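> Give me coordinates for this.
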Amino acid sequence: MTTLSRKFFVSATTALAAVALVACSPNEIDSELKVPTATGVSLPSKNVSATSTATTDEDAPGYIDCVAAPTQQPAEISLNCAMDIDRLTDISWSEWDTDSATGTGTRIVTAANGQETETEDIEVKLSFPTESSQGLVFTQVTVDGQVLFL
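Here you go, the predicted structure:
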């Protein structure tokens, strides 16, 4: 066996032994405290913005804003999940049913220098309801006719 092969074998054996020791630790104590998971989150029946005129069917899809729990008729939607630099606020929903949701709001975009630009009466449409681990949710966002990939 060459020196390189021997070093690799020793390293691999040591790593496997460490994993086995950690996985089989005799000092582990089962806890009564359980951590809730995403499967434990249920779809809220409504989270209606103050200015919405749409009625919502309980079976209508919700919307997951980045990583939040699904809601129906959110007052605000983030349009950039990586950075908080583009969002719709004060959304007024005129329609929210099993196929799509339509509303208008104010778009706030933050430039690199921190200056915010607000544009009112921006149209937003949510569509393509898809079954998720948290229930039925809209998966496509269209803003002023342009599909966004969040």
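> For the rest of this, base every contact and every neighbour count on C-alpha atoms.
OK.
> distance of the nearest residue to Asp57 once chain neighbours are set aside from Pro61?
Nearest residue to Asp57 in three dimensions, chain neighbours excluded: Asp97, at 6.4 Å (C-alpha to C-alpha, 6 or more residues apart in numbering). Per C-alpha to C-alpha, to the nearest Å, Asp97 is found 8 Å from Pro61.
> more crowded one of those two?
Taking other C-alpha atoms under 10 Å, Asp97 and Pro61 do not tie; Pro61 has more neighbours (31 against 18).
> Could you also give me the structure for this next sequence, so I can compare it with the first?
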Amino acid sequence: MGRNPMRAAITCCAAAALAVAMGTSYAAPSAQHTATDRAAHSRQTQDPVLIDCASQPRVRPEAFVLACGDGNSRLVSVHWLRWDANAAVGRGTNAVNDCDPYCAAGTFRSYPVTVRLDQPRASEADPGERHYTRVTLTYTDGRPDGFPRTVSYPLSG
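Below you'll find the model as predicted:
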């Protein structure tokens, strides 16, 4: 440690403390800075969200349960082509339980669909958040027995 081991040890400790302080100032932004970033991000991302069965906001989900009560209808493998302030449009598959002979013993059948989300509204719980309130499915190749080619459902939120 040279001729003055005490001075070398103090210098080494001071350098280490300075390096740690500088490292954490870059790695962990202040709480105020983080809150400001979140507020700016919130203003920048004003596109509506889709509220799932657990009341969680989702953006461009690949899967979504349509029948929250029993899970007998869901969207899977959804690829979103558009997601903006007015509507969201995607393509995917509607997996529907045929409930034959009854739902617990039924078989899920898959039908290709075009999905449209629209009619966005402000959230009652968080007025700064908007969510889509209607989903429209257009069956593109086959459809469940008794279903029209296009069907719309209200979305909760």
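> List the TM-score for the superposed pair.
Overlay of the two chains. TM-score (TM-score structural alignment, normalised by the length of structure 1): 0.58; 95 aligned residues with a C-alpha RMSD of 1.9 Å.
> circling back: now which residue in structure 2 aligns to the residue nearest to Asp57 of structure 1?
Matched across to structure 2, Asp97 of structure 1 falls on Asp84, judged by TM-score structural alignment.
> ok, now Glu116 of structure 1?
Here Glu116 of structure 1 is matched to Phe108 in structure 2, going by TM-score structural alignment.
> isn't the match of Asp97 of structure 1 right next to Asp47, touching?
Yes: under the criterion of C-alpha atoms under 8 Å, Asp84 of structure 2 makes contact with Asp47 at 5.2 Å.
> What residues does Asn97 of structure 2 make contact with?
Each residue near Asn97 of structure 2 by C-alpha atoms under 8 Å, 6 or more residues apart in numbering is listed here: Asn72, Ser73, Cys103, Gly106, Thr107, Phe108, Arg109.
> with the residues you listed in mind, which one is nearest to Tyr26 of structure 2?
The closest of these to Tyr26 of structure 2 turns out to be Ser73 (C-alpha to C-alpha; 47.2 Å).
> what's the burial count for the residue opposite that closest one in structure 1 once aligned?
Alignment note: Ser73 of structure 2 maps to Asp86 in structure 1; criterion TM-score structural alignment. With neighbours defined by other C-alpha under 10 Å, the count for Asp86 of structure 1 comes to 18.
> likewise Thr3 of structure 1?
There are 8 residues near Thr3 of structure 1, going by other C-alpha under 10 Å.
> And for the one 5 residues further on?
The local packing count at Phe8 of structure 1 equals 12, with neighbours defined by other C-alpha under 10 Å.
> ok so it is a strand residue?
No: under DSSP: H, G, I helix; E, B strand; the rest coil, Phe8 of structure 1 falls outside any strand and is assigned helix.
> Aligned counterpart of it in structure 2, please.
So, by TM-score structural alignment, Phe8 of structure 1 is left unmatched.
> which residues touch Phe8 of structure 1?
Counted by C-alpha under 8 Å, 6+ apart, Phe8 of structure 1 has zero contacts.
> circling back: without its sequence neighbours, what residue ends up closest to the match of Glu116 of structure 1?
Nearest non-adjacent residue to Phe108 of structure 2, counting by C-alpha to C-alpha, 6+ apart: Asn97, 4.1 Å away.
> Which strand runs longest in structure 1?
As assigned by DSSP state E, the longest strand anywhere in structure 1 is strand 116-132.
> Just the angle for whichever helix or strand comes after that strand relative to strand 116-132, thanks.
Of the helices and strands lying after strand 116-132 of structure 1 in sequence (DSSP states H and E), the nearest is strand 135-143. Going by axes from the mean of the first three to the mean of the last three C-alpha atoms, to 10 degrees, strand 135-143 of structure 1 is angled at 150 degrees with respect to strand 116-132.
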